[in-house]
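Visitor: Just a sequence and a predicted model for now, questions to come.
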Amino acid sequence: MDIEQLQAFLHVANSKSFTRAAEKMNVVQSTITTRIQMLERHIGKDLFKRDKRNIGLTSAGRSFLPYAERIVDLSREGMKVTQLEQTFHDQLVIGTTHALWDYVIFAAIDDFQKSNSQISVRMITEHSSFIIRKMIDGLIDLGIVFYPAYHSNIESIPIIEDTYELVATPTFHLPDFPLTSKDLRTLPYIHLNWGGSFSDWIQQVFGNHYIFQLEVDHVSLLLKFLESNQGVGFLPHSIAKRLIETGEIISIPFMSDTPLPKRIIYMVNRKRNNNIDHLEQLISCIQRSF
């Protein structure tokens, strides 16, 4: 088994085509076919089920896929580390979600880089589970996630117990009294599912399987629809406070029989990290940003 065989396997798995995989790897199709056959012979099982129209993963192929991805990722990281020595003293890889990058952590990374120009910083945007998995594999140095990592080689540090705020744009007509859960059913409510305890709270308020008139999956979309629909929506306080300070949104007084939930944001990093000096400085910058 070699890296080229694994790369061929991943390209075919993603594209569901030997032809497209060959184009991606800049080889002829017969080369891809040979690499897959050699890999299947080495593993002792078929990885793909083939017919005239479709190519799909077998049960063995689905099981093997995440391991192949990790092996190729590790190989790629090894090459980068070797090449890094020619230009930078070190590299830090940081992972978190879109919302935290955009509205909380960006300034902290900017501050860190200004005083550490000799350090290469690579930023990864993904869900918490993906970030933790990559950290276990040694591919991420520091992650900001929404739940702790339960692994012997990873340390989870609570940064903040975050709350949620009901928000709208400044042109929203602010009522003389706090809004309630019932008002969310009559106002243009734009829903962004923050997961975890927030999902549980929404289910208690709206009931199971409630379909919202408008649901988004990104803060920037939420802000656009708040403005165009003159509606309301929920943001974590860590994100809302910066937008309130800049005057982009306002906080709406809100009361609920079921109290709004809280959630802890965690900083996770690998124990015995070789980049410890620079990592501690970066951690300080991020903690200040919260």
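Guide: All right, it came through fine.
Visitor: contacts and neighbour counts: CA atoms only from here.
Guide: Fine.
Visitor: Identify the residues contacting stretch 2-15?
Guide: 18, 20-22, 24-25, 32, 35-36, 38-39, 56-57, 65, 68-69, 72, 75 (C-alpha atoms under 8 Å, 6 or more residues apart in numbering).
Visitor: In strands, which of these fall?
Guide: Under the assignment DSSP state E, the contacts of stretch 2-15 contribute G56, L57 to strands.
Visitor: Drop anything exposed from the contacts of stretch 2-15.
Guide: Buried by 16 or more other C-alpha atoms under 10 Å: F18, A21, A22, I32, R35, I36, L39, G56, L57, L65, A68, V72, out of these.
Visitor: which of those residues lies closest to L166?
Guide: Among these, L65 lies closest to L166 (C-alpha to C-alpha), at 41.5 Å.
Visitor: among the contacts of stretch 2-15, which are in helices?
Guide: 18, 20-22, 24-25, 32, 35-36, 38-39, 65, 68-69, 72, 75 (DSSP state H).
Visitor: Please enumerate the helices of the protein.
Guide: Under DSSP H, the chain gives helices at 3-15, 18-25, 29-43, 59-84, 98-100, 106-115, 128-136, 183-186, 196-206, 219-229, 237-245, 276-289.
Visitor: Same list as before, those helices that is, but in JSON lines and with distance to P261 included.
Guide: Below are the helices of the chain laid out as JSON lines (distance: least, C-alpha to C-alpha, whole Å):
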{"stretch": "helix 3-15", "distance to P261": "39"}
{"stretch": "helix 18-25", "distance to P261": "47"}
{"stretch": "helix 29-43", "distance to P261": "48"}
{"stretch": "helix 59-84", "distance to P261": "34"}
{"stretch": "helix 98-100", "distance to P261": "18"}
{"stretch": "helix 106-115", "distance to P261": "26"}
{"stretch": "helix 128-136", "distance to P261": "19"}
{"stretch": "helix 183-186", "distance to P261": "16"}
{"stretch": "helix 196-206", "distance to P261": "6"}
{"stretch": "helix 219-229", "distance to P261": "19"}
{"stretch": "helix 237-245", "distance to P261": "12"}
{"stretch": "helix 276-289", "distance to P261": "22"}
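Visitor: structure B:
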Amino acid sequence: MDIDLLKTFLEVYRTRHFGRTAENLYLTQSAVSARIRLLEETLGVPLFTRTRNDIQLTPAGARLLKYAESILNAWNRARQDTALGEEDKVSLAIGASYSLWDILLQDWTHALYRELPGVALQAEALGPEVLIRRLHDRALDIGFMFEPPQMAELQVREIAQIKLIMVADRPGLGAREAVGSGYIMADWGTSFAIAHARHFPDMPPPAVRMSLGRMAQSFLLSNGGATYLAEQMANESLQSGRLHRVDDAPVIDRQVYAVYPLASERKTLLEQVLGFLAPRLAVREPARAVSALSAL
């Protein structure tokens, strides 16, 4: 099957519009329609229902979706590995949830590139569901996240702990006052939300909700209020006096995990990479495997 047919199928699914798909893929709209028609003829089923302003997957299209993504991920990975040619290099695909790049992993990948010249690095910031799916499909070698999956084929290893602290734009603010007005609720994952609700059971609805810590920080610096940030993110603004710690607010700890396929053929490289990472993070020693399966 032509890989371009699956690319077009996925782009139509994402945009729900043949015209926008044509623009994104640098095709004519008739070419997009022809590709979808050919894919439907090849599979023998309709993949989309088409009305004037509403394009939806059929049940068959929904079933194809996960396979199309897996096939394209595998193809892209194979293409990357093949492109290394005869050089003595090995590819390493790393994924992490969005917030972790800012907090922990950005500088580490820079150092990894410098210190391990035999590694061809591919790095992505992904949402948690996509991250887990790509690990499962072997499109990623290793992923970093707050809340790891419990899947028998994936190894989970705790590598670091992040302290989330409440900060505000004004000094001397108490936690009860901080969450009472102008509070910015940053999304640090389900475990954080549970801990936050336990510490502040009677707080009013937050003034603003932000899906990323970096967004919450920017909003706080521009508009005032209070929010929880990773200590590493807040340090510069705390030192400059632009932000102030809410001293009586509890610190909420978040564990960071490395997740990778249990039967990875790159086990030796992953050991080297995680060993390179450990001294650069606030790692609990010794780092422990939290899966019930064998440790790395």
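Guide: Good, I have the coordinates. Quantities reported herein were computed from a predicted structural model and do not represent experimental measurements.
Visitor: Drop the TM-score for these two in here.
Guide: The TM-score (TM-score structural alignment, normalised by the length of the first structure) is 0.81; 280 aligned residues with a C-alpha RMSD of 3.0 Å.
Visitor: circling back to that earlier point, of the helices of the first structure, which is nearest L166 of the first structure?
Guide: helix 237-245 (9.1 Å).
Visitor: Contacts for that closest one, please.
Guide: For helix 237-245 of the first structure, contacts defined as C-alpha under 8 Å, 6+ apart pick out 99-100, 103-104, 162-165, 167, 249-251, 290.
Visitor: Show me which of those are buried.
Guide: Buried, going by 16+ other C-alpha under 10 Å: A99, L100, Y103, V104, D162, Y164, E165, V167, I249, I250, S251, out of the contacts of helix 237-245 of the first structure.
Visitor: hang on, the earlier thing: just send the buried ones among the contacts of stretch 2-15 of the first structure back as CSV, with distance to K134 of the first structure too.
Guide: Shown next, in CSV, are those (distance: C-alpha to C-alpha, whole Å):
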residue, distance to K134 of the first structure
F18, 28
A21, 25
A22, 28
I32, 28
R35, 27
I36, 26
L39, 24
G56, 26
L57, 23
L65, 15
A68, 13
V72, 12
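Visitor: quick one: which of those is nearest to H218 of the first structure?
Guide: Taking C-alpha to C-alpha as the measure, H218 of the first structure lies nearest L65 of these, at 28.6 Å.
Visitor: on that earlier part again, could you point out which of the buried ones among the contacts of helix 237-245 of the first structure is nearest to L84 of the first structure?
Guide: Closest to L84 of the first structure, out of all of those and judged by C-alpha to C-alpha, is L100, at 27.4 Å.
Visitor: Now do the contacts for that closest one.
Guide: For L100 of the first structure, the contacting residues are F106, I239, by C-alpha under 8 Å, 6+ apart.
Visitor: how close does it sit to G78 of the first structure?
Guide: 28 Å (C-alpha to C-alpha, to the nearest Å).
Visitor: that older thread, could I get the buried ones among the contacts of helix 237-245 of the first structure as a markdown table with distance to Q83 of the first structure?
Guide: Putting these into a markdown table (distance: C-alpha to C-alpha, whole Å) gives the following:
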| residue | distance to Q83 of the first structure |
| --- | --- |
| A99 | 32 |
| L100 | 30 |
| Y103 | 32 |
| V104 | 31 |
| D162 | 40 |
| Y164 | 44 |
| E165 | 46 |
| V167 | 47 |
| I249 | 45 |
| I250 | 48 |
| S251 | 48 |
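Visitor: what span of the first structure lines up against stretch 129-144 of the second structure?
Guide: Taking TM-score structural alignment as the measure, the first structure aligns residues 129-144 with stretch 129-144 of the second structure.
Visitor: Quote the end-to-end distance of the matching stretch.
Guide: For stretch 129-144 of the first structure, the end-to-end distance is 11 Å (C-alpha to C-alpha).
Visitor: Buried residues, it. List them.
Guide: So stretch 129-144 of the first structure, judged by 16+ other C-alpha under 10 Å, has buried residues I131, I132, K134, M135, I136, G138, L139, I140, D141, L142, G143, I144.
Visitor: Not counting that stretch itself, show me its contacts.
Guide: By C-alpha under 8 Å, 6+ apart, the surrounding residues in contact with stretch 129-144 of the first structure are 70, 73-74, 77, 92-97, 128, 145, 149, 151, 153-154, 265-270, 273, 279.
Visitor: which residue is nearest the middle of the second structure?
Guide: S97 (2.4 Å; C-alpha atoms, centre = their mean).
Visitor: What is the distance between the lengthiest strand in the second structure and the centre of its chain?
Guide: Looking across the second structure with DSSP E, the single longest strand is strand 154-168. In terms of C-alpha atoms, centre = their mean, to the nearest Å, the centre of strand 154-168 of the second structure is found 14 Å from the chain centre.
Visitor: Now do that strand against helix 267-277, angle only.
Guide: Angle of strand 154-168 of the second structure versus helix 267-277, following axes from the mean of the first three to the mean of the last three C-alpha atoms, to 10 degrees, is 20 degrees.
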